[in-house]
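In: Fold the following for me, if possible:
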Amino acid sequence: MGNQVDKLSHLSYAEVPTVDPNGVDAEDGPRIGVSYIFSNDDDEMDDGCAVEVTDKDPNQEEKQHEPRDEVECAVFYRDECIYEKSVKSASLDVFSPENLLNKCKAGDLVEFVATGQYPHWAVYVGDFQVVHLHRAEVKNSFLTDASQGRRCRVVNDRYRFKALGADVVVQNAMEQVGLKDRELSWRNSECFAAWCRFGRREFKVGGEIRIGKQPYRLKLLVSDKHAHVLEFQSLEDMIAEKRRNDHLGRTAVLRELATHVSGAGETRGHAGAD
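Out: Down below sits the predicted model:
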């Protein structure tokens, strides 16, 4: 991934200076990323109540998952890479729920994917069942029911944290079943499933203080040589932005970046004319 960074801004975001995760600044002038407290995820936050909306719209035509439209990215905590998604490898391991059953073992993290939808994460607990955060409640469901017809894959290796033992992961998940609304400590299904597997407080709502320097960097691959880097104060915030990009898809994200870069260029042009 390269080091070129352009400006991306959203009206609801607070802009902060960004730097390349490898410590190389190849551009003159300011580099801008985004950081925010709440997100327009498939979850709605209201006084600590998370609602994950993953049910399919009966009036919306089902879109087949397209691996080539996934956003390739990496996440750094200071100089350490803690998450990486390679589209090339990810495109090879997507299965139907029925076929995935033969590849799952208790304690695995499963991701359900479909074009135009937020990814939905769950913990496989054995006996064809998963535990997942869905519509403001932690539920124990059959894998096929939780998938809602989407393709799925095992995503144990996305995060590079040391995993807990499989029995502890399952116990973590099962002990939360039935929690709902204000009892919840997770912003979305990914944060919940990752917390079950790694046990890190950073995945919980308010697990990190959002003040001072932004230590997390989300590096989006724009091309083989260029990347766009966004900076965040917490892992929770970074995950929300990553999921938003997954929902939009690579084509829409690149279009969004191009629009904002073009706007920033016009602004600089007007400023230079004064």
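In: Please count neighbours and contacts with C-alpha atoms only from this point.
Out: Will do.
In: Distance from the chain centre to the helix or strand containing Ala240, please.
Out: Using DSSP states H and E, Ala240 maps to helix 235-248. Taking Cα atoms, centre = their mean, to the nearest Å, one finds helix 235-248 lying 4 Å from the centre of the chain it belongs to.
In: Output the contacting helices and strands for that helix.
Out: strand 216-221 (3 or more Cα pairs under 8 Å, 6 or more residues apart in numbering; DSSP states H and E).
In: Could you figure out how far the strand it packs on is turned away from helix 235-248?
Out: Interaxial angle of strand 216-221 relative to helix 235-248 (axes from the mean of the first three to the mean of the last three Cα atoms, to 10 degrees): 20 degrees.
In: Just the buried positions in the following helix or strand past strand 216-221, please.
Out: Toward the C-terminus, strand 216-221 is succeeded by strand 227-232 as the next helix or strand (DSSP H and E). Within strand 227-232, the residues scored as buried using 16 or more other Cα atoms under 10 Å are 227-232.
In: Repeat that for stretch 160-175.
Out: In stretch 160-175, counting by 16+ other Cα under 10 Å, buried: 161, 163-164, 166, 168-170, 172-174.
In: do the same with stretch 122-133
Out: Taking 16+ other Cα under 10 Å as the criterion, stretch 122-133 shows 122-126, 128-133 as buried.
In: so which of those comes closest to Leu184?
Out: Closest approach between the buried residues of stretch 122-133 and Leu184, by Cα to Cα: Leu133, at 9.2 Å.
In: Sequence B follows; please return its structure for comparison with A:
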Amino acid sequence: MGNQVEKLTHLNYKEVPTADPTGMDRDEGPRIGVSYIFSNDDDELEQQQDSGHDLGGEHPALQPYDPQLHEVECSVYYRDECIYQKSFSEEDVLPEEGEEGGRGHLSTYTPENLLNRCKPGDLVEFVCQAQYPHWVVYVGDFQVVHLHRLEVVNSFLTDASQGRRGRIANQLYRYKPLSPAAVVRNALEQVGCKDRDLSWRNSECFAAWCRYGKREFKIGGELRIGKQPYRLQIRLGDKRSHTLEFQSLEDLIMEKRRNDQIGRAAVIQELSSHLQAAEEEDEEEEEDHPHHPGARTAVE
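Out: Below you'll find the predicted structure:
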């Protein structure tokens, strides 16, 4: 196949190694996340939508969008530091400058209402059931810059939304942001960049890089040396979670976005099946090979 590189397919959770930095996970040992190579999730989704329209197929009716019903609560850690958090619990939310609290930070609005809320340098996340979130940088005058179909483009916010509801996403990542002027400049300087010249895998990585300026959001921005310093902790319910480990932030973001695309119910079902299978294997191993009290069984 020459120099072509095939896209990696996602492994199911029974095959994906995990570990939990908070000790809430019920697995017994460290496990590793999935790497994604040369995949642009926004582009893939839009191609699927276009092909569906071309064939004239009818899409099943979707329920009204409810963030708490459809979205996955999760936290991202770099070693022991929390660098991203999506939580519907108000006590977990850091208030933005000038706000008294974090109430409503995950509420969604129509594109028209967002225009009244956005300031230059803000990140906006458009969300919809069964779709990857689409991130844009608001640059003023009703316009945004975003990565769309393997090209950085300048669009009106209402056009970039494609009818989806959205939220200002400044609070999700906990890095210190650049000045609004620097964020806007970063975004505008990349307009027209496309295809092989791109340094980002998806719209979220591009928008976050514009706001925080961190190379970790870029393709190959971190060396892969066998360690997994990043952890994606997925909440399953009260005091229950499951955590995947990753070598790089960009790989972790791809997995997080996949979870957003398939939805909360599907993620919980996948993880519950994996945890149940792991517990059954542990029980069988305990029966076949009893060990001394206090010893731990390592997961390969």
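In: Which one of the buried residues of stretch 160-175 of the first structure is nearest to Thr259 of the first structure?
Out: Among these, and counting by Cα to Cα, the member closest to Thr259 of the first structure is Phe161, at 35.3 Å.
In: Can you classify that closest one by secondary structure?
Out: Put simply, Phe161 of the first structure is coil when judged by DSSP: H, G, I helix; E, B strand; the rest coil.
In: The second structure: which residue goes with that one?
Out: Counting by TM-score structural alignment, Phe161 of the first structure lines up with Tyr175 in the second structure.
In: Over to Gln214 of the first structure?
Out: By TM-score structural alignment, Gln214 of the first structure lines up with Gln228.
In: again with Cys191 of the first structure
Out: Looks like Cys191 of the first structure aligns to Cys205 there (TM-score structural alignment).
In: what's the burial count for the nearest residue in space to that match that is not next to it in sequence?
Out: Leaving out its chain neighbours, the residue that sits closest to Cys205 of the second structure by Cα to Cα, 6 or more residues apart in numbering is Phe217, at 5.1 Å. Residues near Phe217 of the second structure, counting by other Cα atoms under 10 Å, number 26.
In: was I right about Phe217 of the second structure contacting Asn202?
Out: No: counting by Cα atoms under 8 Å, Phe217 of the second structure does not reach Asn202; the two are 9.6 Å apart.
In: Which residues does the helix or strand hosting Arg153 of the first structure contact?
Out: For Arg153 of the first structure, the enclosing helix or strand under DSSP H and E is strand 151-154. With Cα atoms under 8 Å, 6 or more residues apart in numbering as the test, strand 151-154 of the first structure has contacts from 65, 93-97, 100, 104, 108-114.
In: Now intersect the buried residues of stretch 122-133 of the first structure with the strands, please.
Out: Per DSSP state E, strands hold the following members of these: 122-126, 129-133.
In: What is the most widely separated pair among those?
Out: The widest separation within those (Cα to Cα) is 17.0 Å, between Gly126 and Leu133.
In: ok, back up a step: average gap between whatever helix or strand comes next after the helix holding Ala240 of the first structure and the second structure?
Out: Sequence-wise, the next helix or strand downstream of helix 235-248 of the first structure (DSSP H and E) is helix 250-273. For helix 250-273 of the first structure, the mean deviation from the second structure after alignment is 2.7 Å (mean Cα distance after the TM-score superposition for the first structure).
In: Could you give the residue range in the second structure aligned to the helix holding Ala240 of the first structure?
Out: With TM-score structural alignment as the criterion, helix 235-248 of the first structure aligns to 249-262.
In: picking that back up, list the buried residues of the strand holding Arg153 of the first structure.
Out: For strand 151-154 of the first structure, by 16+ other Cα under 10 Å, it's 151-154.
In: go on, stretch 113-123 of the second structure?
Out: Quick answer for stretch 113-123 of the second structure (16+ other Cα under 10 Å): 114-115, 118-123.
In: Can you tell me which of those residues is closest to Glu71 of the second structure?
Out: Leu123 (18.3 Å).
In: follow-up on the earlier one: mean shift of the strand holding Arg153 of the first structure relative to the second structure?
Out: Strand 151-154 of the first structure sits 0.4 Å off on average (mean Cα distance after the TM-score superposition for the first structure).
In: That'll do, ta.
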